[in-house]
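Colleague: Structural data only, the sequence is not supplied:
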């Protein structure tokens, strides 16, 4: 890599780690949940009938099934999700967002949005936000296609 490419790569990696850590700490302080659980609740809230297969949650989060099983177990203990057998597949499981889980998500969302704004969006110009979106979509599409 050139010196500029190396500088950009290192700055990007450092910023992503710091941003993720900060968003996680802010969400923990405001809502008592890690960002990974928040993201799972968001995915479920946007799914038809607030329901997804466990395997789909693992795929969408690029996680191993065992990690999703653990996370869903913690969410289930909080009463935010429930597991149901997938009809027609005795080994398959569905994760369903409960009303309590939706309420927890709605309660956490304003603090999370404030944190994202404070530590990313509001630091950039509208043009930079647009560029960041384009760059993220290009990188995401490439990584999805190369799985």
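Modeller: Yep, that arrived. Remember, predicted model here, so these are calculated numbers, not experimental data.

Colleague: hey, let's count contacts and neighbours off CA atoms from now on
Modeller: Fine.

Colleague: can you tell me which residue is nearest the centre of this protein?
Modeller: The residue lying closest to the centre of the chain (CA atoms, centre = their mean) is residue 39, at 3.1 Å.

Colleague: pretty sure it is in a strand, no?
Modeller: No - assessed with DSSP: H, G, I helix; E, B strand; the rest coil, residue 39 is helix; it does not lie in a strand.

Colleague: list the contacts for it?
Modeller: Residues in contact with residue 39 (CA atoms under 8 Å, 6 or more residues apart in numbering): none are found.

Colleague: Now do it against residue 88, distance only.
Modeller: With distances taken as CA to CA, to the nearest Å, residue 39 is found 28 Å from residue 88.

Colleague: which of the residues in the lengthiest helix in the chain are buried?
Modeller: In the chain, ranked by residue count with DSSP state H as the criterion, the top helix is helix 3-31. Across helix 3-31, burial judged by 16 or more other CA atoms under 10 Å covers 19, 22-28, 31.

Colleague: In CSV: the residues you listed, plus distance to residue 78.
Modeller: Shown next, in CSV, are the buried residues of helix 3-31 (distance: CA to CA, whole Å):
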residue, distance to residue 78
19, 26
22, 23
23, 21
24, 18
25, 19
26, 20
27, 16
28, 15
31, 13
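
Colleague: The structure to be compared is supplied as follows:
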């Protein structure tokens, strides 16, 4: 049997889970109320707006969003029906497809961004001092790197010799 967490670590874990869920719910509720976008919609639009050509291969976009391929397909299809993104064949090889930011998607992002930023400030950032912001950045950067590495090793472990 796995050893239990000590009282302080258990309290930290439970506090993190409850507060992060409340924060995510509040940010998403605010985003939907002011723009009609979900948090996933907004994140897709942000990622596409930041890359050259405002387009990403579906696999790369799924990786950045930490979405399964089927979840990304559903997300992009929903956004495509609303005119926020388009799905086009990859110009480099024609085999894969890319999600491409549309003019309507860029406009939706530009209109949503100030309200979302205000929500992020109100519900998180304005309550933190510089040392706390630096600590959160260090902690979650380190965890993110470790978890990305774990994802890579999980994929390696899942591929048995001879399966290639």
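Modeller: Looks like it arrived, so ask away. If you're wondering where the values come from, they're calculated on a predicted model, not measured in any experiment.

Colleague: TM-score for this pair?
Modeller: Remark: TM-score between the superposed chains equals 0.96 [TM-score structural alignment, normalised by the length of the first structure]; 147 aligned residues with a CA RMSD of 1.1 Å.

Colleague: what two of the buried residues of helix 3-31 of the first structure have the greatest distance between them?
Modeller: Using CA to CA, the buried residues of helix 3-31 of the first structure span at most 17.7 Å, a distance reached by 19 and 31.

Colleague: once aligned to the second structure, how far is the top strand by length along the first structure on average?
Modeller: For the first structure, the strand with the greatest residue count under DSSP state E is strand 89-97. When the second structure is overlaid, strand 89-97 of the first structure sits 1.8 Å from its aligned residues on average, using mean CA distance after the TM-score superposition for the first structure.

Colleague: That strand packs against which elements?
Modeller: If contacts are counted by 3 or more CA pairs under 8 Å, 6 or more residues apart in numbering; DSSP states H and E, strand 89-97 of the first structure sits against helix 35-46, strand 51-53, helix 54-60, strand 81-86.

Colleague: Point out the most buried one among these.
Modeller: With neighbours taken as mean count of other CA atoms under 10 Å, those reach their highest mean count in strand 51-53, at a mean of 20.

Colleague: Which part of the second structure matches that one?
Modeller: Counting by TM-score structural alignment, strand 51-53 of the first structure lines up with residues 55-57 of the second structure.

Colleague: looking at the alignment, what does residue 22 of the first structure pair up with in the second structure?
Modeller: Counting by TM-score structural alignment, residue 22 of the first structure corresponds to residue 26 in the second structure.

Colleague: show me what contacts the nearest residue to that match once chain neighbours are set aside?
Modeller: Using CA to CA, 6 or more residues apart in numbering and skipping the chain neighbours, the partner closest in space to residue 26 of the second structure is residue 123 (7.9 Å). By CA under 8 Å, 6+ apart, residue 123 of the second structure lies in contact with 23, 26-27.

Colleague: Give me the contacts around the longest strand of the first structure.
Modeller: By CA under 8 Å, 6+ apart, strand 89-97 of the first structure touches 41, 44-45, 49-54, 72, 80-86.

Colleague: one more time with 10 Å
Modeller: Residues from elsewhere that reach strand 89-97 of the first structure (CA atoms under 10 Å, 6 or more residues apart in numbering): 40-47, 49-57, 69, 72, 75-76, 79-87, 103, 105.

Colleague: Show me how far it is from its chain's centre.
Modeller: 20 Å (CA atoms, centre = their mean, to the nearest Å).

Colleague: Measure how that strand sits relative to strand 81-86, angle-wise.
Modeller: Put simply, strand 89-97 of the first structure runs at 150 degrees to strand 81-86, going by axes from the mean of the first three to the mean of the last three CA atoms, to 10 degrees.
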